[in-house]
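**Q** Fold the stuff below for me.
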Amino acid sequence: MSPEKIGKKLKEARKRLGLKQVDVAEKAGISVNYYARIERNEENTTVETLKQILKALKIKSSEVLTF
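**A** The predicted structure follows:
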């Protein structure tokens, strides 16, 4: 899956939950700037960081990593 789609899916999930970028970043243990760049598709992320973000959003990987 392309990073563009991952960023878009993360943003959709965050907004659906009524969370701000800072909320997700803090829960995932990453900087808000890094998380914002991931959402805007300006930054790739590691599998480990993606797991932390998914946990912060309380969503399954299948909701983001659709093929």
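
**Q** can we go C-alpha only for contacts and neighbour counts from here?
**A** Fine.

**Q** which stretch of helix or strand covers the residue most central in space within the chain?
**A** For the chain, the residue sitting closest to the mean C-alpha position, by Cα atoms, centre = their mean, is residue 10 at 4.1 Å. Remark: residue 10 resides in helix 3-16, with elements defined by DSSP states H and E.

**Q** one more to put side by side:
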Amino acid sequence: MDLKEVMAINLRRIRHGKQLTQEELADRSSLSARYIGAIERADVSASVTVLGQIAEALGVDPAELVTKSG
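**A** A predicted model of the protein is given here:
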């Protein structure tokens, strides 16, 4: 599993755990909902800047988004 797939899985899990929609996360992170969806599907690779924006919007350490679990 590559890093963009790991981020996709972690992002979806954390977002659902915080009961946020893609639109709400997009608003909080100043990104588009379409882009959030593309990251969650592992269609695109997020830059470190975007990783930071998403982590801040979710209130988590950026490492949580890219660390393999299990």
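
**Q** Please work out the TM-score for the two chains.
**A** These two chains, once laid on top of each other, score a TM-score of 0.91 by TM-score structural alignment, normalised by the length of the first structure; 67 aligned residues with a Cα RMSD of 1.2 Å.

**Q** Which residue in the second structure aligns with the residue nearest to the centre of the first structure?
**A** Taking TM-score structural alignment for the superposition, residue 10 of the first structure sits opposite residue 11 in the second structure.

**Q** So which residues of the second structure form helices?
**A** Across the second structure, reading from the start of the chain, the helices by DSSP state H fall at 3-17, 22-29, 33-40, 48-58, 63-66.

**Q** Output the contacting helices and strands for the second one.
**A** If I follow you right, that is helix 22-29 of the second structure. Other elements packing on helix 22-29 of the second structure under the criterion 3 or more Cα pairs under 8 Å, 6 or more residues apart in numbering; DSSP states H and E are helix 33-40, helix 48-58.
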